[in-house]
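> Pasting the sequence and the predicted model now:
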Amino acid sequence: MLRVVVLISGGGSNLRALLERSAHDDYPAHVVAVGADRQADGLEHAEHFGIPSFTVPYGSYPSREAWGAELLTTIQEWQPDLVVLSGLMRLLPAGVVEALAPAIINTHPAYLPEFPGAHGVRDALAAGVDQTGASVIVVDAGVDSGPILRQERVPVLPGDTEHSLHERIKPVERRLLIDVVRDIATGAIDLAAARPS
């Protein structure tokens, strides 16, 4: 059984989908803990499913590196096989990524390498494209630049707003995440082969 720690900053809709799926006996991964960089609404999902949670508040530390060191220590206490960034809206320090790589993945609401960064949906609309997408990647030291594990296109419809487009991308993100975690657990995806260079 693959041991997973999930890190969030917000509502945790991807987290909830993963918790719901991993509650089934036929799913080969289990979320052992949920962490956040703030008091995030998504921590309620962990409580609902009886999953331990922790918070390492970014503002409580003198530097990003100090925060990252504490976060890494806390993550490693759970001995995860995989760390999932699920809406964590903060770049991890390089030392944290190096310590966890390649067993650290992230979802992104765009068809990478198109529209990386915190505003992928807004940027797609601003560019006037007729399609964007969702991606699951291995986290590296860059911004949404790691090896792509799976992705899928999502059309941009006439009249789409940032909210309406994001709401159509989210279910695709959730499905891709659930599939990728399953495939990592079964060995169908070899993270060592996808290790960032």
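Noted; the coordinates are in hand. Here the structure is a predicted model, which is why all the values come from computation and not from measurement.

> Please make it C-alpha for all contacts and neighbour counts, starting now.
OK.

> For residue 56, which non-adjacent residue is spatially closest?
Spatial nearest neighbour of residue 56, excluding adjacent residues (Cα to Cα, 6 or more residues apart in numbering): residue 37 at 5.1 Å.

> To clarify, my last question referred to residue 45.
The shortest distance from residue 45 to any non-neighbouring residue, by Cα to Cα, 6+ apart, is to residue 16 (6.0 Å).

> My guess is the one you found contacts residue 44. True?
No: using Cα atoms under 8 Å, residue 16 is not in contact with residue 44; the gap is 9.5 Å.

> who's more crowded, those two?
Neighbour totals were compared for residue 16 and residue 44, and residue 16 leads with 19 against 15 (other Cα atoms under 10 Å).

> Could you report the distance from that one to residue 153?
23 Å (Cα to Cα, to the nearest Å).

> and what of residue 91?
25 Å.

> Same question for residue 31.
From residue 31 to residue 153 the distance is 28 Å (Cα to Cα).

> wait, residue 155 sits on residue 131?
Yes: contact criterion Cα under 8 Å: residue 155 and residue 131 qualify, at 4.1 Å.

> from what I can see residue 153 touches residue 114, true?
No: counting by Cα under 8 Å, residue 153 stays clear of residue 114, with 11.3 Å between them.

> shared neighbours, the two?
Shared contacts of residue 153 and residue 114, defined by Cα atoms under 8 Å, 6 or more residues apart in numbering, are found at residue 132.

> ok so, going back, check contacts around the residue nearest to residue 56.
Residue 37 neighbours (Cα under 8 Å, 6+ apart): 7, 8, 9, 55, 56, 57, 58, 88.

> Put this next to the previous one:
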Amino acid sequence: MDRIMTNISVLVSGRGTNLQSVIDAIENGDISGAKIVAVISDKKEAYALTRAKNHNIPGIFADPKSFSSREAYDDCLLDILKENKTDLVLLAGYLRIITGRLTLAYENKMINIHPSLLPAFPGLHAQKQALEYGVKVSGCTVHLVEPALDGGPVILQKTVPVLPGDTEETLAARILIEENKAYPEAVKLFVENKLRINGRNVTILE
């Protein structure tokens, strides 16, 4: 029996390189049984919307300034997600803090990627935080989204060395290469129902 199609919606704010990595993985068949049904941005000029258009994916700009509160905005997003029969929500460079409206509605069905080895260096400027701390290894973390900022259970992580003379920009560029590998890998695991979640522990089935 054919596997049911997984409808994916992606929340974005910027360039959308991780969005592109997932689009490519779906189009080249590495991720099968999944379709991106909507790309939703809080920034009208986000290049991620152009990426969506280039692949005939519906792109939606939802203006936060049109809403009286963060909760009201997330209610709007929730309506869009439901209208598109979304099974999995991806945060791909989405810069707004998400309220419990969304995290509860998509518990264990919302994934984010962060440019550090969580729980180290959550929040903004993770690469700068890593350099200032003096770590020798950094990387990226794909995790489930919970109300706590960058605090959800870890799905997978990839590492990169921190090199002498690294700047925030050079470290970020090296981490981004691994992000573009890790995100499609995590999405594939979700779509293939290979993730088992027990509290904070995520087990990957063979």
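It's in. Worth saying up front: this structure is predicted, and the values here are computed from it rather than measured.

> before we move on, the earlier item: what is the equivalent residue in structure 2 for the residue nearest to residue 56 of structure 1?
The alignment partner of residue 37 of structure 1 in structure 2, by TM-score structural alignment, is residue 42.

> go on, residue 21 of structure 1?
For residue 21 of structure 1, the residue aligned by TM-score structural alignment is residue 25.

> Name the SS class of residue 53 of structure 2, please.
helix (DSSP: H, G, I helix; E, B strand; the rest coil).

> just residue 51 of structure 1 next, same as before
coil.

> Translate it into the numbering of structure 2.
Under the alignment (TM-score structural alignment), residue 51 of structure 1 maps onto residue 57.

> so that match touches residue 37, yeah?
Yes: with contacts counted by Cα under 8 Å, residue 57 of structure 2 reaches residue 37, the gap being 6.5 Å.

> about what we covered before: which element is the match of residue 21 of structure 1 on?
Here residue 25 of structure 2, judged by DSSP states H and E, is contained in helix 17-27.

> do residue 183 of structure 2 as well
Using DSSP H and E, residue 183 of structure 2 sits within helix 168-191.

> In structure 1, what stretch matches that helix?
Counting by TM-score structural alignment, helix 168-191 of structure 2 corresponds to residues 162-185.

> Enumerate every residue touching residue 156 of structure 2.
Residues in contact with residue 156 of structure 2, defined by Cα under 8 Å, 6+ apart, are 141, 142, 143, 182, 186.

> which among the residues you listed gets closest to residue 85 of structure 2?
residue 186 (20.6 Å; Cα to Cα).

> Quick one: the strands in structure 2, in order.
6-12, 34-41, 59-61, 88-92, 110-114, 137-144, 154-161, 195-198, 201-204 (DSSP state E).

> For stretch 176-190 of structure 1, list every residue counted as buried.
By 16 or more other Cα atoms under 10 Å, the buried positions in stretch 176-190 of structure 1 come out as 176, 177, 178, 180, 181, 182, 184, 185.

> my guess is residue 1 of structure 1 meets residue 184, correct?
No: look at residue 1 of structure 1 against residue 184 with Cα under 8 Å: they stay out of range, at 10.7 Å.

> How far does stretch 137-144 of structure 1 stretch from one end to the other?
Per Cα to Cα, stretch 137-144 of structure 1 runs 8 Å from first to last residue.

> what span of structure 2 lines up against it?
So stretch 137-144 of structure 1 sits over residues 143-150 in structure 2, by TM-score structural alignment.

> Next, the buried residues of the matching stretch.
143, 144, 145, 146, 147, 150.

> Now for those residues: which two are most distant?
Greatest spatial distance in the buried residues of stretch 143-150 of structure 2: 143 and 147, 12.4 Å, computed using Cα to Cα.

> Overlap in contacts, these two.
Residues touching both residue 143 of structure 2 and residue 147 by Cα under 8 Å, 6+ apart: none at all.

> contact partners of the helix holding residue 183 of structure 2?
6, 17-18, 21-22, 25, 30-34, 113, 115, 127-128, 131, 138-140, 142, 155-160, 162, 195, 204.

> Apply 7 Å and report the result again.
Where contact means Cα atoms under 7 Å, 6 or more residues apart in numbering, the residues beyond helix 168-191 of structure 2 that reach it are 6, 18, 21-22, 25, 31, 34, 113, 115, 127-128, 139-140, 142, 155, 158, 160, 162, 195.
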